[in-house]
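Asker: Generate coordinates for the sequence data below:
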Amino acid sequence: MRLEKPDRVEPHHAVLENPKFSSLGVVFKKLFKLKINTVVLLYRRLRLETPTLHLYLLPNDPSIIKAVNDREVNSKKIEKPPVTLKPLTIGSQVSLNAPKDVTVCPEEMTFQYLDAEKLQQYLELSAEQMQDKFTFCLMNTGTKEIVWKAHLKKGELISEEMDSPVLHPAQGPQPPNSSNMHFIERHREALIQRTTPVEPVLDRLHGSVLTHEQYQKITAKETNPEKMRELYRLVPSWDLRCKNMLYEALMAKIPHLVKDLEGR
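Answerer: You can find the predicted model right below:
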């Protein structure tokens, strides 16, 4: 960039006659790809029977890292070397090379630089059974280069559960229930019509009950009733733990509505 001296200055604008602009700027913008220093954060979800991890690939930006730490309040951070082996360009496709007994969803993701206020994408890893130790690598899908590598021991997933025990489907806090139906099933229609706002409730469920894709699909609906109907489409596939977590989210965010319905 360079400063040009205007030919004349008017009250509301400046005039530059016969400017000599170069088209090289456009060429450089096409060719130049900014490399961003990146970090990997790994969290173990608590209160889940199946060992489940969230893996974030983020710009090394303190505000974004803090936002993720705040969001993963129901998780325990697994300390691994966070800095990637090399910077990444925005738009790079990455995938996780993990053992066969580990399920990774989604299989790939695109490295992005999102504002701290936005939801950050992550890879979810889960394993019903796992080895005593395994290694997984984050790879650049295009170049096949290893971006980040870590060793994880089985003890890092199953130890220290005393601080937050697993809730089995038949355990945990039970909502008041005067019939065989769960609270959220008994008051389906009322909750669809009267839950407002819906987003704080969804935020509590994101990552534990709702996947990132499900969360985005629900929040894309225009009205609160439409969002709740979309949420209720998932209820038949839920176990008791998930239903209890929805009840707890409603109690935390809209307690007056829950108490009103319980009094009926």
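
Asker: CA only for contacts and neighbour counts going forward, please
Answerer: Fine.

Asker: hang on, Ile192 is in a strand, isn't it?
Answerer: No: using DSSP: H, G, I helix; E, B strand; the rest coil, the assignment for Ile192 is helix, not a strand.

Asker: before we go on, could you also do this sequence so I can check it against the first one:
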Amino acid sequence: KTDSSSYQFWGPDGNVAIDLIDGNLNTYSVHFPTAGWYLWPATGVAFGVRTAVTVKIAYASWRKHLAQQQDESWLTAGPLFDIIVDPEGAISKMHLPHFISLQLDEVDISWFQVAHFTDEGMVLEQPAQVEPFYAVLENPTFTLRGMLLRLFSGTHLSVPITSTTLLYYHLHPEDIKFHVYLIPSDSLLTKAIDEEEARFHGVRLQTSPPLEPLNFGSRYILSGSAHLEIVNQELKLSYRSPEEIQPFSKVYAGQMKEPIHLEITDKRLGNLVWETLVKPVDLHVGDALASPTFSGAAFVKEHYRQLQARMWCLGGVLDDLQDREVLSEDEKELVEQEQTRQKKNKTLLSLVEKKGDQALELLYWSLSTRDPYLMSYLRQAGLSLTR
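Answerer: Below is the predicted model:
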């Protein structure tokens, strides 16, 4: 398992690295050196490029930008991006992801609109083409507020969408706990939930998504093996902005000596829409992470090379370590003077490692706070390698 899609575009001459400018604001920058087609697999965003161009991309909040819109006939249909292009006019075509299902022919593509947010408010445009999972924009213009695919429909409950089921486990000495989420297939929502779960050492298990489209606004029931205790069995498939707390079901499984079965059914129709089987062996590799004796210092040492290659939020980490007297002002400047991100990472890791395990623990704490998505990935990658 790799994270190549998380920080890379696939381009005509190979992969193009993405720079994380601000982890808290989810702001990224990428430079496309030549004309061609570039795809960001982690999000579904793609650009047709006429010439060399720099693109700045930030995730934005629908709740914030729709606060002044009083039209209930519009349905959020995918993530919202704030995109700035330099030079302007260098992008000939763009693919904008959406999670509306087209396979059942229940959605009229004329309902799809592209929303631009300007100082004057929301402007709507018809996309040039709508395909499963994305809409095509030709010769797009970009505003500071960003743009997103929007779906017009007067019957929200009948709108079929592609969805994702996320399953996390938390190990405790007496009771193993699971969190189950049912959400639209939106990369930003998944990222936000991964980060929130990582803060509490939740580990995501690999599961299949629902095989058939589910209905937006419908309610679904989580059930499972007889001995399980389930809190909040009913899940409503709806969209909440990534900065909001996402609803989930909590499942208590005791000491988990036997496999458990989980399933989700449509509340109204009663048909099965998702199921999975979890065996004790799936969880044992995570004991060290959930144990009170888990060592952040050991984690940093184990993932030394990956951290050297992938650490992004250096500014905040350096501030944290200086505030806690792990690094002096001179040592902080020594890191900042390096010419490349990888060299900065290498210098930082070397300086902290020489100061001992307590310093490494503080580095682990800072990284978990500043870049929980990276730390969650490293934990899951470690589990995959162990398996």
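
Asker: what TM-score comes out when they're superposed?
Answerer: Scored against TM-score structural alignment, normalised by the length of structure 1, the superposed chains reach a TM-score of 0.49; 143 aligned residues with a C-alpha RMSD of 2.6 Å.

Asker: Okay, helices next: where are they in the stretch 251-387 of structure 2?
Answerer: For the stretch 251-387 of structure 2, the helices defined by DSSP state H, counting those that start in this stretch occupy 281-284, 287-290, 296-302, 304-310, 314-323, 329-336, 341-354, 357-370, 372-386.

Asker: again with the stretch 151-264 of structure 1
Answerer: Under DSSP H, counting those that start in this stretch, the stretch 151-264 of structure 1 gives helices at 155-158, 183-186, 188-194, 199-205, 212-219, 224-232, 240-253, 255-262.

Asker: I'd like to know which of those is closest to Ile146 of structure 1.
Answerer: helix 155-158 (23.1 Å; C-alpha to C-alpha).

Asker: number of nearby residues for Glu329 of structure 2?
Answerer: Look at Glu329 of structure 2: counted by other C-alpha atoms under 10 Å, it has 12 neighbours.

Asker: separation between the residue nearest to it when sequence neighbours are not counted and Asp357 of structure 2?
Answerer: Nearest residue to Glu329 of structure 2, sequence neighbours excluded (C-alpha to C-alpha, 6 or more residues apart in numbering): Gln322, at 7.0 Å. According to C-alpha to C-alpha, to the nearest Å, Gln322 of structure 2 and Asp357 of structure 2 sit 16 Å apart.

Asker: okay, the helices of the stretch 151-264 of structure 1 in CSV with distance to Ile64 of structure 1 next?
Answerer: Formatted as CSV, those follow (distance: least, C-alpha to C-alpha, whole Å):
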stretch, distance to Ile64 of structure 1
helix 155-158, 25
helix 183-186, 34
helix 188-194, 33
helix 199-205, 17
helix 212-219, 17
helix 224-232, 27
helix 240-253, 25
helix 255-262, 31
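
Asker: could I get the ones you listed as TSV with distance to Cys105 of structure 1 and mean neighbour count?
Answerer: As requested, the helices of the stretch 151-264 of structure 1 are arranged in TSV below (distance: least, C-alpha to C-alpha, whole Å; neighbours: other C-alpha atoms under 10 Å):
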stretch	distance to Cys105 of structure 1	mean neighbour count
helix 155-158	18	14
helix 183-186	28	18
helix 188-194	30	15
helix 199-205	18	19
helix 212-219	10	16
helix 224-232	20	19
helix 240-253	19	19
helix 255-262	34	14
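
Asker: Between these, which one is closest to Trp148 of structure 1.
Answerer: Nearest to Trp148 of structure 1 among these is helix 155-158; the distance by C-alpha to C-alpha comes to 18.6 Å.

Asker: which helices and strands does the closest one pack with?
Answerer: The contact analysis (3 or more C-alpha pairs under 8 Å, 6 or more residues apart in numbering; DSSP states H and E) places helix 155-158 of structure 1 against no helix or strand.

Asker: deepest of the helices of the stretch 251-387 of structure 2, which one?
Answerer: For the helices of the stretch 251-387 of structure 2, the largest average neighbour count (mean count of other C-alpha atoms under 10 Å) is found in helix 357-370, namely a mean of 20.
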